[in-house]
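In: can you look at this prediction? I've put the sequence above it.
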Amino acid sequence: MLDPTVEADVFVLDPVATTAAQTTELRSRGRRLICQVYVGSVHPDDPDAGRYPGPVRGTTSSRTSRTWLDVRRWETLRPVLADRFRLCRGKGFGAVLLADADGYDHGSGFPLTFDDQLEFNRRVAALARSLSLSPGLLGALAQVAALAPNFDFAVNEECVRLKRCAKLLPFADANKPVFHVEYTGSTTDFCVTSVGYGFASIRKNRTLDAWRQPCPPPP
């Protein structure tokens, strides 16, 4: 459950579950709001799930119950994504975080290539900008080097534990924020590593409740 009193500068929130009243309160506290949108997949509980026709639906993940989409079908996907972004903007979000932007690497059920995904991700970033939203990239580490010029920030989970933080340096080197989280249950002392890379890092519970433990800033 959202706790607006948490002393965090940036909140990453679901645009459907979060109300306009909540975003208004957060903005009154000076918080920056990022709207997380699944651009490469659809869940049966999504309010707009019926707008994705059968031909653009691929395999379904047994872990998340999300169905991968054929990102080559831009003319079909664009109107749905544009409306999702308008929902974010209407609720007062200033940025959008692209989730599941790496279907080509996950057995989507379509013969997607690296370049297919790259073109789609760039198009979605441009769409966000056209709607006055700052685009951010979640994960998709294999494409970070190519996509960093198109995005304003990155969000990453567990790059220290997985030894992948160096892949995010194109953002840090361009003075673009990298928001990074490691989860409880790991004994990894990650702050020295992640702060050394210039990331804004915290530890959280995997349940993504309000608790957070930020890394100290560099001296």
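Out: Received it, and whenever you're ready, just let me know what you need.

In: every contact and neighbour count from this point should use C-alpha atoms.
Out: OK.

In: count the neighbours of Ala148 for me.
Out: Each residue near Ala148 was counted by other C-alpha atoms under 10 Å, and the total is 21.

In: hmm, it is touching Asp173, no?
Out: No: here Ala148 lies out of contact with Asp173, judged by C-alpha atoms under 8 Å, at a distance of 9.9 Å.

In: so who does the residue nearest to Thr113 when sequence neighbours are not counted touch?
Out: Nearest non-adjacent residue to Thr113, counting by C-alpha to C-alpha, 6 or more residues apart in numbering: Tyr104, 5.8 Å away. When contacts are counted by C-alpha atoms under 8 Å, 6 or more residues apart in numbering, Tyr104 touches 110-114, 116-117.

In: show me which of these are buried.
Out: Buried subset of the contacts of Tyr104 (neighbour count, 16 or more other C-alpha atoms under 10 Å): 110, 112, 117.

In: quick one: secondary structure of the residue nearest to Thr113?
Out: helix (DSSP: H, G, I helix; E, B strand; the rest coil).

In: second structure follows, compare the two:
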Amino acid sequence: MYGKSLCSFALVLMLAACGGGSGSDSLSASAKALKESAQQSASWKPLVPGTSWQWQLDGNTINETILDGVKNPRKMYDVDMEQTDAQTIARLKAKGIYVVCYMEVGGWEKYRNDAGQFPPGVLGNPVDGYEDTERWLDIRQTAILMPIMLARLDRAKAKGCDGVEPDLDDSYAEDTSFPITLEDQLNYNTALINAAHDRGMSMGLKNGPNIATAMAKVADWALNEQCNHDHVCGGYASFIALNKAVFNVEYTRPDHMKLADFCPADNKANFDGILKLSSDTLAALPRSACRFE
């Protein structure tokens, strides 16, 4: 049952054992490994540019009608994997909506059902803004973390998720308290994406603008927050060049961002942009889109 997943896990361990350099040589070597591993399986359905989408992670009942009026036949809905039941996912899919399920892969959340499975040795500094509930993970400790993540992917598959949004998958650049390298990050992300593919699900890149070019070779789409606001959209062009969707969300709060402020750039780049209230709400509404609506 887990044959391919264990192979993917072995791949990341072998890559880690070989050691990693730094700078452009390291990135080039990792990109090659990413491309090769991406070709191991092809049973998942990718997402392409020109996909209308919605993102609701507030823990409230999913608004299943919010995309009903969208004329675009390609639709994606991103929901919380643990908090969304299989029946809701099935109803969304019956409408022809591709359902992506959110799960954190680089951080520990004390309110998750499997929080007790993470030993203290893999828990690092608190995540900024979530000091009371979340801590960074030592993603180098794959022997401990991968079984937990594989179990999460199994639950996502059992619920009917078509894809997975892997949050905090760029922790190498954060103050985690661990000496995580770029190589560590690419290896970990690759193992997770392979495991999702083995289960017939896609997996994207969440944020990580500095690794977008390398990750485009293996991730199936990208979801970024505020790349226009932060002036870091450039790397995501690598996804578009491979006909992989780039989902961009900008926020009204706190800088009063409006559709007119970023939609021309998103449309020109062939990104699928939406506007929501703030990163700490992510309720069903408000939601406005740049195109197809």
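Out: Right, received. Where do you want to start? Remember, predicted model here, so these are calculated numbers, not experimental data.

In: that older thread, now the contacts of Tyr104 of the first structure in a markdown table, with distance to Thr19 of the first structure and secondary structure?
Out: Written out in a markdown table, the entries for these read as follows (distance: C-alpha to C-alpha, whole Å; DSSP: H, G, I helix; E, B strand; the rest coil):
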| residue | distance to Thr19 of the first structure | secondary structure |
| --- | --- | --- |
| Phe110 | 35 | coil |
| Pro111 | 38 | coil |
| Leu112 | 35 | coil |
| Thr113 | 37 | coil |
| Phe114 | 36 | helix |
| Asp116 | 34 | helix |
| Gln117 | 31 | helix |
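
In: which single one of those is nearest to Val56 of the first structure?
Out: The closest of these to Val56 of the first structure turns out to be Phe110 (C-alpha to C-alpha; 9.1 Å).

In: remind me, longest strand of the second structure?
Out: For the second structure, the strand reaching the highest residue count under DSSP state E is reported as strand 97-104.

In: what's that strand packed up against?
Out: Using 3 or more C-alpha pairs under 8 Å, 6 or more residues apart in numbering; DSSP states H and E as the contact criterion, the secondary-structure elements in contact with strand 97-104 of the second structure are strand 75-80, helix 86-94, strand 163-167.

In: which parts of the first structure are strands?
Out: Taking DSSP E to define them, one finds strands in the first structure at 10-13, 32-38, 41-42, 57-60, 67-69, 95-99, 134-138, 153-157, 178-183, 200-204, 212-214.

In: now tabulate the ones you listed in TSV and tack on mean neighbour count.
Out: Below are these laid out as TSV (neighbours: other C-alpha atoms under 10 Å):
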stretch	mean neighbour count
strand 10-13	16
strand 32-38	22
strand 41-42	24
strand 57-60	18
strand 67-69	25
strand 95-99	25
strand 134-138	24
strand 153-157	22
strand 178-183	22
strand 200-204	20
strand 212-214	15
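
In: kindly reformat these as JSON lines containing distance to Leu127 of the first structure.
Out: Supplementary listing: the strands of the first structure in JSON lines, determined by distance: least, C-alpha to C-alpha, whole Å:
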{"stretch": "strand 10-13", "distance to Leu127 of the first structure": "19"}
{"stretch": "strand 32-38", "distance to Leu127 of the first structure": "13"}
{"stretch": "strand 41-42", "distance to Leu127 of the first structure": "17"}
{"stretch": "strand 57-60", "distance to Leu127 of the first structure": "21"}
{"stretch": "strand 67-69", "distance to Leu127 of the first structure": "18"}
{"stretch": "strand 95-99", "distance to Leu127 of the first structure": "11"}
{"stretch": "strand 134-138", "distance to Leu127 of the first structure": "9"}
{"stretch": "strand 153-157", "distance to Leu127 of the first structure": "16"}
{"stretch": "strand 178-183", "distance to Leu127 of the first structure": "21"}
{"stretch": "strand 200-204", "distance to Leu127 of the first structure": "26"}
{"stretch": "strand 212-214", "distance to Leu127 of the first structure": "32"}
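
In: how about these, which one is nearest Arg84 of the first structure?
Out: Evaluated with C-alpha to C-alpha, those place strand 32-38 nearest to Arg84 of the first structure, the distance being 7.4 Å.

In: what range in the second structure matches that closest one?
Out: Using TM-score structural alignment, the residues of the second structure aligned to strand 32-38 of the first structure are 98-104.

In: and for stretch 137-150 of the first structure?
Out: Aligned using TM-score structural alignment, stretch 137-150 of the first structure spans residues 205-218 in the second structure.

In: quick one: contacts of that stretch?
Out: 27-28, 30-31, 34-35, 37-38, 165-170, 186, 190, 193, 219-225, 227, 232-239, 242.

In: got the end-to-end distance for that stretch?
Out: 9 Å (C-alpha to C-alpha, to the nearest Å).

In: figure out how far that stretch is from the centre of its chain.
Out: Averaged C-alpha coordinates place stretch 205-218 of the second structure at 10 Å from its chain's average position (C-alpha atoms, centre = their mean, to the nearest Å).

In: if we can go back for a sec, ok, average deviation of the longest strand of the second structure from the first structure?
Out: Its match in the first structure and strand 97-104 of the second structure itself, once the structures are fitted together, sit a mean 0.7 Å apart by mean C-alpha distance after the TM-score superposition for the first structure.

In: gap between that strand and the chain center?
Out: Counting by C-alpha atoms, centre = their mean, strand 97-104 of the second structure comes out at 9 Å from the chain centroid.

In: so what touches that strand?
Out: 74-82, 89, 92-93, 152, 156, 161-168.

In: repeat that for stretch 192-203 of the first structure.
Out: 160, 165-166, 169, 172, 177-184, 191, 212-215, 217-218.

In: in JSON lines, list the contacts of Tyr104 of the first structure along with distance to Leu77 of the first structure.
Out: Listed next are the contacts of Tyr104 of the first structure as JSON lines, based on distance: C-alpha to C-alpha, whole Å:
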{"residue": "Phe110", "distance to Leu77 of the first structure": "15"}
{"residue": "Pro111", "distance to Leu77 of the first structure": "17"}
{"residue": "Leu112", "distance to Leu77 of the first structure": "15"}
{"residue": "Thr113", "distance to Leu77 of the first structure": "18"}
{"residue": "Phe114", "distance to Leu77 of the first structure": "18"}
{"residue": "Asp116", "distance to Leu77 of the first structure": "14"}
{"residue": "Gln117", "distance to Leu77 of the first structure": "13"}
